[in-house]
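Student: Generate a structure from the sequence data that follows.
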Amino acid sequence: MKLGIGIGWRPEIAAEVEALTGVDWVEVVAENLCADHLPDSLVRLRERGVTVVPHGVSLGLGGADRPDAERLAGLAARAELLGTPLVTEHMAFVRAGGPLTASPRLEAGHLLPVPRTWDALEVLCENVAIAQDALPVPLALENIAALVSWPDEELTEGQFLAELVERTGVRLLIDVANLHTNHVNLGQDPAKALDELPVEAIAYVHVAGGVEKNGVWHDTHAHPVTAPVLDVLAELRSRVDPPGVLLERDDAFPPGAELAAELETIRGTLRTAGGPRGARTGARTGTTAPPAARPGARDRTAVAQTALLSALVAGTPAPEGFDHRRLRVQSRALAAKRADVVAKVAPELPEILGDGYRAAFLDYARSRAMSDGYRRDALDFVERILVSGGLPDPVAQRRLTHWWEDRSGPRPPSRTTRIVRAARAVLAEK
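Tutor: Model (predicted):
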């Protein structure tokens, strides 16, 4: 299907997206949509004939566990609601631990790279097959950006993607900004990756901005698209005419005129890059079901991913073979992202805590890994403050206590709950 030129729809720029001319389609984060109704802006776009594609971020198809049936059902419901021609997700893991490792469940709150090994490939292929069976439309998977690389990998990124397509028939969502990120951070050649992957399997392309700090490229989606990223887009266009190209922006949103200018730059890059010089056509269509993962592949993958994620979010020793400096950079980035997202899902907290919010949250994150999403993370953060002695400002203490009780939900009172209630009773007497 020919999608054309698109842009990521976000609530913060809904009006700007509606006003843009020449936008053929939009992509929306699937988890940000209700399963039974759409925001008015998306309704209006669909009425104008604009295709809307849901982009999932939480399935974790590269993880050791089989895909969660409830998450799959939610993604399928959003696909039906949107009448979309396809859905997309990522070649990544986002959680680890649990029954396969008899260890606590850990959440990354971020897309982390899978090891490019035969074990991880077999697990991913089996998970993709499960997802394909549960979804009403075709699935495409995105390559991700990484700050760290796994030791002892057995395949290049291009080979890994080619094998995935050959075994499952899944489509590809190629993010050229992520290819550039991996070039800067990991020394991987984008041109080589494009030469090795089956470009005929590309469903569409992402283009996004980032920033380099101290020799590390951060895929922020909050900065303008840079020339090196556009160069990778031109490399891809010289190999294939992609069915769709989409501009992503997730934060620090510019005025509509700047978004329009970036879209025009993307169009210009596609026009001047030249036609395909010959695409790979060797990949099979994936019409036969991929074999189940070999015995032990899930267990081995689970142990490896849990060790890495635990080092990143729980302060355990770094697994052997990883770059310790890069792990520290990734760990700080994950904690900062947690602080930013919690501030968005619970904006009252930085308002109550003021300038002390960020330092307090980062201190909390160093000793407490996320295990059940950002909203639970916000509650756990406030519980820690209240249990550890609260705040010196009685007004802030009272507001924080009320905030926690209003959102903790009906459940048997834990020790923490009893402490919070006791604190509120003391405050009420003052």
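Student: Every contact and neighbour count from this point should use C-alpha atoms.
Tutor: Noted.
Student: In the stretch 1-150 of the chain, mark out all the strands, start to finish.
Tutor: Listed in chain order, the strands of the stretch 1-150 of the chain (DSSP state E, counting those that start in this stretch) span 4-8, 25-29, 51-55, 87-90, 93-98, 103-112, 139-142.
Student: what's the closest of the ones you listed to Val17?
Tutor: Nearest of those to Val17, taken as C-alpha to C-alpha: strand 4-8 at 7.6 Å.
Student: by how many degrees do that closest one and strand 51-55 diverge?
Tutor: 50 degrees (axes from the mean of the first three to the mean of the last three C-alpha atoms, to 10 degrees).
Student: I have a second one here; can you model it like the first so I can compare?
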Amino acid sequence: MPGPGEREPRGQRLGTGIGWRPEIADAVERMPGVDWVEVVAENVCPGHLPESLLRLRARGVTVVPHGVSLGLGGAERPDEGRLAALAERAEALGSPLVTEHIAFVRAGGALTASPGLEAGHLLPVPRTRDALDVLCENVRIAQDALPVPLAVENIAALLSWPGEEMTEGQFLYELADRTGVRLLIDVANLHTNHVNRGEDPAAALAELPLEAIAYVHVAGGFERDGVWHDSHAHPVPRPVLDILTDLASRVLPPGVLLERDDHFPEPAELEGELESIRKAVATGRATRSRQTPATAPTAQTPATAPTAQTPHAEPTHRRPAPAGTTPPSATDARRPATSHQSAGRTTHPEPTASVPPARRTPATGPAMPVPGVEPGPQTPDTGPARPVSGCAAARQRLGLAQAALLSALVGGTPVPEGFDRVRVGVQARALAAKRADVVAKVAPELPVILGEGYRAAFLAYAQARPMSGGYRRDALDFAASLLLAGAPKDAAARRELRNWWLDRSGPAPRPRRRATRAAHAARRALLRR
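Tutor: A predicted model of the protein is given here:
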């Protein structure tokens, strides 16, 4: 419960939680002090929920589905089938809310008249007016389709987009202000972006609408060659806990959750990390209670929390002052800046509109150019003019830019102008490695059949074959490519791989598309072997 005079975001109090994964399901059930769990939405079937989750629910433990494949930051409108699946899981789990990411996961297709490509991972959206317009419309579509409130998460990034027009805090603030969506703040991702993009976590926290926070993620990672990788497979480092403490000194988060997706340690180590998270929050609360009103970070005006009946009610945030302006408040002028607490700023209440007029701040740069697409008309004060409703042109410009980047990452095409080529290479290798890891999880027989040669063979395959149909399809296509090339060389392994592929490739319906015809041609060829 909040202390005397302590402000907190509206919404359900969740407490301290941990990401539920099958590998640690038994340990999670036995852990003391676990108030709630989060489950990857795509990994559970509503009609066949894992017994562990059912037992947790029976004990009163809240379960929140966390989506990873919706791609709300993509240029296309959210897929109705994916939205329906997310809604179904929320209802089956009796969840008070659902969460997704501010990211794009696919690009190309009809919008850009180019082949559709899958990233297999969360990629950052450019912090531009085009991307914000598209994201806001996609979030509203999702809110209308879901039976419970939606919260969206800031993501970690290995690279930066050229020509960005807003900071992360400004981008998230406008998103929450325009849609009423709640925010899932990942403090580990703020640390990642600090290392990889030079962004100050305290500055981002200072610009956020703190009252819109639904809950907080905490996770571990590792640094290699000056790049931080958000692995979710390593212990939570001290800098991430420090950012959590800074956040808790500003506002009481409704919930904090530990994420771990791989290399699971002993239960005692996970329990120790949960205790470290509790201590970090307690330290922040103690700092907040000791501060005077003149020095404490200010919690902003509470927003109207979205409900199932009013999925995107307009909040009443105070809008942050433009970057680069001098705060006139004597209170803010006295507030010191530290490594995890930026200098204060004055906020100015404004009337809230469903789509506020586009405007430029001193920090705003030129709009991101997209080859082949003419920019909109310019005005001296507001930048590109946009209609109040509809964003078809913005979708096309964003779609072309995202398709060009994703094609460079997974298809080996030239790196688009303005991107750091080294960082694009780092991201491309990270995507290929993740793709190999996930295929090994969804098709665990493949590493067994191929042995030590699995990873090298898959990475060679991935370099020439971008993913376009999900990980299970990817596993089948990988096996088929090996067999058609006469691999593996060992006859027994090749026979085992052939039987595995035939068992899972399913019946052969009448071919209707080029890709389908190619798949069935491969099947016929393999059957003749």
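Student: Out of the strands of the stretch 1-150 of structure 1, which is closest to Gly409 of structure 1?
Tutor: Nearest to Gly409 of structure 1 among the strands of the stretch 1-150 of structure 1 is strand 103-112 (21.5 Å), distances taken as C-alpha to C-alpha.
Student: quick revisit: save the strands of the stretch 1-150 of structure 1 as TSV, and put in mean neighbour count too.
Tutor: Listed next are the strands of the stretch 1-150 of structure 1 as TSV, based on neighbours: other C-alpha atoms under 10 Å:
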stretch	mean neighbour count
strand 4-8	21
strand 25-29	20
strand 51-55	23
strand 87-90	23
strand 93-98	24
strand 103-112	19
strand 139-142	24
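Student: Next, format the ones you listed as a markdown table and append distance to Ala252 of structure 1.
Tutor: A markdown table is the format used below for the strands of the stretch 1-150 of structure 1 (distance: least, C-alpha to C-alpha, whole Å):
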| stretch | distance to Ala252 of structure 1 |
| --- | --- |
| strand 4-8 | 14 |
| strand 25-29 | 17 |
| strand 51-55 | 20 |
| strand 87-90 | 23 |
| strand 93-98 | 24 |
| strand 103-112 | 19 |
| strand 139-142 | 23 |
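Student: Just tell me which of those ends up closest to Pro224 of structure 1.
Tutor: strand 4-8 (13.6 Å).
Student: which bit of structure 2 covers that closest one?
Tutor: The counterpart of strand 4-8 of structure 1 in structure 2, counting by TM-score structural alignment, spans residues 15-19.
Student: what does stretch 320-329 of structure 1 give?
Tutor: The alignment of stretch 320-329 of structure 1 onto structure 2 (TM-score structural alignment) spans residues 417-426.
Student: gap between that stretch and the chain center?
Tutor: Here stretch 417-426 of structure 2 shows a centroid-to-chain-centroid distance of 21 Å under the convention C-alpha atoms, centre = their mean, to the nearest Å.
Student: Ends of it, what's the gap?
Tutor: Terminal residues of stretch 417-426 of structure 2 lie 17 Å apart, using C-alpha to C-alpha, to the nearest Å.
Student: Buried residues, that stretch. List them.
Tutor: 424-425 (16 or more other C-alpha atoms under 10 Å).
Student: Which position in structure 2 pairs with Glu122 of structure 1?
Tutor: Matched by TM-score structural alignment, Glu122 of structure 1 corresponds to Asp133 in structure 2.
Student: and that match, how many neighbours?
Tutor: For Asp133 of structure 2, the neighbour count with other C-alpha atoms under 10 Å is 24.
Student: From Leu257 of structure 2, how far out is it?
Tutor: For Asp133 of structure 2 relative to Leu257 of structure 2 (C-alpha to C-alpha), the value is 30 Å.
Student: Alright, that wraps it up for me.
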